[in-house]
Structure formats: structure tokens, C-alpha cells
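In: have a look; sequence and predicted model below, questions after that.
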Amino acid sequence: MNVVVVDDAQVNLVLMSALLGKLPDVDSTTFQVPAEALEHCIRTDPDLVIVDYMMPDMDGIEFIRRFRAHPARAQTPLLMVTADHEKEVRYRALESGANDFLTKPVDRIEFTSRVRNMLSLRAGQVALSNHARTLAAEVRRATAEIFERERETLNKLARAAEFRDPETGAHILRMAHFSALIANRMGLDADTQESLLIAAPMHDVGKLGTPDHILLKPGKLTPEEFDIMKQHASIGYEILKGSASPYMQLAATIALSHHEKFDGSGYPKGLAGEDIPLFGRIVAVADVFDALTSARPYKPAWELERARQFLADGRGSHFDPLCADALLDSWNDVLDIRATYRDES
């Protein structure tokens, strides 16, 4: 334990230092200048401070006020040395943050007992603080494990949908990164970008409920078949909804809303404008752009400039203008994502 003693009288410092030296596992540091003592206390975090009241330049009460002004020193035990008749001083010292008092002239037995009590209090504080840090670390570790399991579950569901879908795994990675890129360009925080990166691949999980003869049809769908295909948005929502996981909740929102159009002509609810959840508006741009520029059994890949013009033309009708502009204004990053996540041959 580290004890700091502050007193302008050298004889008092020698006496208290000698008494502290007789206690096991206690080191002491003495100061005659209160300002120097205060600087030392703020820098080193002592376990106990003993301060005299009557000192020049800065008395003991002012020392306590300045010491307690630092949040990290709000709980450090502090003893003030006063004359027995100075009750008004003691009241002010208590209001300023003193924990206990030593009476002049200092009595060896009283000094030793009060110091032991204060150091015992400090030991309890330190033990409690260490225990709290340990618990916090365990909670962070357990939370990280839960989030990792959630991510694994989402990845498995996305992979299950991928095995039934003619779209490739690279498409899922590209559109997820496009979604995070749009969020970044729109000024959304890093946690939101990460959540989009995790949840966006679940946008088409509802295709697990789409019949093969429709999902895998190489040609254009009939109106009746397309009506069945459109149900995948609602099916995906039903699969993902009701979870306590924020990732699952976000994925459910995306699954239901990423085929809505800004002018209200989309599905399944015909929402328009900002009635469409923001994450659905973001994923709509990312998904359509990558679908257009990717080869499918029923169509060749579009040229990038053609797809880029499609997004520009669809601002305010198909797409949220802000989301479309966010992708178009990040064109070099778009090209980097495409180069990083290529389709396998």
C-alpha cells in the first residue's frame, strides 16, 4: 500500500513516516509543499492520503477539494490532521471529501488504528474494482461468443439459400459489401455498417420456400409464376422475425423490404419513400446493381456503364436517390469490391 503524507512541518512528516514504516506492506511518501503532493497524487494514485489542515499557500481543505475534483480520486481514502477543538474545520473537511480525522498531537495508537482502517477500506475497494473488471471481461467474452454464433447461424442460412439459388456466393459477398459501402458513404456509424455486412446476405433467404420449377427456370417467368416468386420476401421475413438477435431483426427487415421501390410500385407491401426501412432501401440498390452486372442462366451480365445508368435513371422511382448516389459516388470502391469478390468460373 502506498501512503502519501502532506504536512509543512518536517518533524510531523518524520514522525508519521516512522509510524507508517512499522506497518507491514506499507510504503510512504512525504511532502512539505501541498502543490507538489497534489501533482504526485494525481499522477500515481495512492492508497491513502494524510493531509494537515494548517499549511501555507494551500490549506488541507483546499487540497481535499482539488484532490476530489479528479473523478479517479473520488474514492481514495483521505485522513485530515486537525486540532481537537477545530470542529468547524472538520465539518468543512467532511463536506469537501475527508473520510476521517487524526487529532493533534498525533497519538501513535490512534494513528496506527485509523491508518489500518483506511487501508482496509482501500483494499476492499481495489478488490471490488478488480472483480468488476473481471466480470466485465467475462461478459464481453460471452457476448462476443453469442454474436459469433449468431453470425454463424446467419451464414449457414445464407448458404442454404445459396445452394437453391442460381445466384453465386460471390454475389452475396459483393452485395453485402456494396450495402456497407453505401452506409459508409451516407455517414452511418461503423457498427451499423458491420451489421449490414452481416445481415444483408440474408436478403433472399425466403427463396428456400420458392418451388424449384420457378426458382430455377432458365427463361422468363409467367405473371402467375412471378407472383409466387415475389412471396420470397414475406417468407424470408417469417423465417427471420421474432428473434432477440439484432442481426436477425435487421435481416428480417431487409428480407421483407428490399424489393420495395421508392415510388411505391414494389412488393410485397407497396411502400414508398421513407416508409421503406432505410436498410431495405440500401440493400435494394446494392442487390439490383450486382444482379444486373452478374451473369445468370437466363441472362448475360450487363456492362458496368449500362448498370450505372440504370441506377441513375431509377433515382426517385425504383431507388432512394440518396442510396443510389452513395453507390455511384463511390465508384472506385465499387470496382475494388468487384475485383475482390469475383464469380468462380
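Out: Nice, thanks for sending it over. Numbers count the residues shown, from 1 in each chain.

In: okay, CA-based contacts and neighbour counts for the rest of this
Out: Noted.

In: mind listing what residue 210 touches?
Out: 228-229, 231-232 (C-alpha atoms under 8 Å, 6 or more residues apart in numbering).

In: strands of this structure, start to end?
Out: 2-6, 27-31, 48-52, 78-83, 100-104 (DSSP state E).

In: tell me what the longest one is packed against?
Out: Under the contact criterion of 3 or more C-alpha pairs under 8 Å, 6 or more residues apart in numbering; DSSP states H and E, strand 78-83 touches strand 48-52, helix 87-96, strand 100-104.

In: ok, 7 Å please
Out: strand 48-52, strand 100-104 (3 or more C-alpha pairs under 7 Å, 6 or more residues apart in numbering; DSSP states H and E).

In: quick check, nearest of the contacts of residue 210 to residue 68?
Out: residue 232 (61.8 Å; C-alpha to C-alpha).

In: before we move on, the earlier item: quick check: which of the strands of the chain is buried the most?
Out: strand 48-52 (a mean of 25; mean count of other C-alpha atoms under 10 Å).

In: show residues contacting that strand.
Out: 2-7, 60, 76-82, 119 (C-alpha atoms under 7 Å, 6 or more residues apart in numbering).

In: got another, please set it beside the one above:
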Amino acid sequence: MDNRQDVHPSATVLVVDDTPDNLMLIADLLKDKYRVKAANSGDKALRLLQGDPLPDLILLDIMMPGLSGYEVAEQLKRGPRTRHIPIIFLTAMAGAEDEIHGLGLGAADYITKPIIPPVLMARVETQLKIKAAADFLRDKNAFLEQEVQRRTREVAAIQDVTIHAMASLAETRDNETGNHIRRTQHYINLLAELLSEHPRFRHFLDEQTIKLLFKSAPLHDIGKVGIPDRILLKAGRFTPEEFEIMKTHTTLGRDAIQHAEDQLGIDVDFLRLAKEIAYSHQEKWDGSGYPQGLAGDAIPISARLMAVADVYDALISRRVYKPGMSHAQAMEIIREGRGSHFDPDICDAFVANAERFRDIAARFTDADQDVDPPSTALE
């Protein structure tokens, strides 16, 4: 019976030695159990290791002309493709310092010459078993990492669907807002990216925060679910009393998100931002907004970003009591709100990139709404 089918049938051993007799001896010992490759110098071994498949184990002589075994080992341990291949040094140097040096370079074992066949076979067998176990663990870890990534993507997708479902519930109460959720989500994402290097905002608008802003933005009007239909669906302007009730949607939204977070029992970053946006996106730079009358930098950055995005979209969107404004008209009102309604720097970034925001509005336009056409290279 061919033992190669029983023990390590696919294992390959590379033997590197400048002495032909040693190569022949070791190859003859191993050939009945393993595939054997040979190289008579360090340079040839490194060239051979540039191809595939890689060996499972390397038996490496130390004292060779040109590159020594130590030098070859150093290069192999630095290479991402070869660093996991176990190395057994073969040498006539039997000093403890030599052995310690070789092991310090990452060698798995150390065999002195002259070769004792049973010792060589036992050491090779042991290292191949260790490598097989290590490979299994690496493969298992790689699988687990992939599985964690897949599950993470799944959880993120479930989060996104849940967020949009919750936001859409609010929007269905106010059925003329249509794609308002998507538009404001993309407005705030673009605005955050534009300001990510601004001295006033770069400490806050890192890549992860921008992603969380995009995720949490759809919940800015979630509190509308608590506003009575007679007010929310009113085809006209609110009375002062009705407006006071309408203003409570900010607090209702914040409290609803807080309740959801309390049920989870943990703090969630995107829900923290969602609470800020829901509660404070109606605040104004000059302190005349609601619900707290915050002014200037006391207003969370997330809410300041949403304030510009939300007002612009409200201006260009049709309502029962008004037609949608043109992009140009809306931008003029945004400019007029600089320093009173809006953070001046955020307003400037929005105005300076007006065409890009118009493009977003056109891309996510409602079916029954006329929006200025997107910009073109000819404009």
C-alpha cells in the first residue's frame, strides 16, 4: 500500500542544501511519504518559492555559499506568502548559541548533522502535524471573520430597513413628502463630506460619523407619528395653537428613539446622532428656533447640518398649501438665512455647492413634482 495516501498525501517538503549528497540522502528518506522538492542554494530556493504551490515545510541548511540559511529564513519570515511555512534548520553547528539564533529567526526546529534518519522523519512528521493544525485554525479564523462580516452586513441591512420603515411610517402620515427621506439623507451626507476638512468641523466629521449621519438622518421627523392628523394633514397654515402642538414632534421623536435605545440596554452611536437630529434640527443659529431655543455652537453639529438640508427640501417640495419653489428661489432663501437661521460656514458650503444639491433633488424627485433639471457640463 502507498503510504503517501495515508499520511500527509499532499504535503510537500522543500530541501535546501548546497551538498548534492545531502540532497539525495534527505530526498530518498522522504520520498515514500511526501512530495519532495530540492534547491542547492538559497537563491534558487527563494526563486522556487515565488511560484505555486508553496511547500508545507522547508528543511534549510545554514552554511551555504551566497545566501546563508539564516538570510533565507529572514526573507521568508518577512514575506506574507511564506511567513507561515515552518523551517527546520539543518546544520553541523551544534552550539547552543547557533540554535538559539536560528529559533530566534522563527525556525520551528533545529537538526544537527550528520542526519539521523528516524530523528529527521519524526521531526518532519511533528512539524507537518503542527502546520496542519495551524492551517486549520487560520482557515477557521478566516471563515469566522467572513461570517462575522456577513452577519455584520446583515445586521446593518436590517438596521437600515428598520430605520426606513420607521421613517416611512412618519412620512405616510404626511404623504406629500414622498422622497423627502432620501433627499435629506443624501443632502446631509454630501454636506458632511464637504465640511470634513473644515477647521470647525473636522474633529467631528470623520468617516465613521459621516456614515452614521447618513444612517440616522431618516429619523429626523419620526416624531410626526405623534402629531394628530387634524394638524399634520391640515391643508393650510397652522394657527398659533396648532403650531405649538406641531413643534412637539421634535421632543416626541427624541423620546421615541431614547425609548428604543433604553429597550436595547446599550448606547448606540447612530441613535445618539438620530436623537440629536430629531430633537434639535428646528433650532436656529440666532436662538429663535425650538424646542430649546439653542443658539450658535450650542446646537449639535448634526442638527445644524440637517437644518439646512431640511429647509432646502421643504422649499423646493410641493405642499397642499403651496407650490414648490425653484432651486434658485430656494437658494436665495438659504443665503438670507446665513447667520440667523443657519450656521454661516455650513450655509456657505451648501451655497458653494448648490448645483450638487440640485442634482440630488432631481435624482430623487417625487413622481408628481417638477424639479429643476440637474446640472450639465453645458450650464
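Out: That came through fine. All figures in this text were calculated on a predicted structure; none of them were measured in a lab.

In: give me the TM-score for this pair.
Out: Between these two chains, after superposing, the TM-score reads 0.91 (TM-score structural alignment, normalised by the length of the first structure); 343 aligned residues with a C-alpha RMSD of 2.2 Å.

In: between which two of the contacts of strand 48-52 of the first structure is the distance greatest?
Out: 2 and 82 (22.0 Å).

In: what number of residues lie near residue 214 of the first structure?
Out: Neighbours of residue 214 of the first structure under the rule other C-alpha atoms under 10 Å: 16.

In: actually, residue 207 of the first structure.
Out: Neighbours of residue 207 of the first structure (other C-alpha under 10 Å): 23.

In: go on, residue 25 of the second structure?
Out: 12.

In: that one -> the first structure?
Out: Mapped onto the first structure by TM-score structural alignment, residue 25 of the second structure lines up with residue 15.

In: tell me how far that match lies from residue 150 of the first structure.
Out: For residue 15 of the first structure, the distance to residue 150 of the first structure equals 63 Å [C-alpha to C-alpha, to the nearest Å].

In: and the residue nearest to residue 266 of the first structure when sequence neighbours are not counted, how many neighbours does it have?
Out: In this structure, residue 266 of the first structure finds its nearest non-sequential neighbour in residue 260, 4.0 Å apart by C-alpha to C-alpha, 6 or more residues apart in numbering. Neighbour count for residue 260 of the first structure, taken as other C-alpha under 10 Å: 26.

In: circling back: could you dump the helices and strands packed on strand 78-83 of the first structure into JSON lines with distance to residue 30 of the first structure added?
Out: Formatted as JSON lines, these follow (distance: least, C-alpha to C-alpha, whole Å):
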{"stretch": "strand 48-52", "distance to residue 30 of the first structure": "9"}
{"stretch": "strand 100-104", "distance to residue 30 of the first structure": "17"}
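
In: matching residues in the second structure for the longest helix belonging to the first structure?
Out: Taking DSSP state H as the criterion, the first structure has its longest helix at helix 108-164. Using TM-score structural alignment, helix 108-164 of the first structure corresponds to residues 117-173 of the second structure.

In: that stretch vs the first structure, mean deviation?
Out: Superposed on the first structure, stretch 117-173 of the second structure shows a mean distance of 1.1 Å to its aligned residues (mean C-alpha distance after the TM-score superposition for the first structure).

In: give the aligned equivalent of residue 99 of the second structure in the first structure.
Out: Using TM-score structural alignment, residue 99 of the second structure pairs with residue 90 in the first structure.

In: and for its match, the neighbour number?
Out: That count, for residue 90 of the first structure with other C-alpha under 10 Å as the rule, works out to 21.

In: look up how far residue 26 of the first structure lies from it.
Out: 27 Å.
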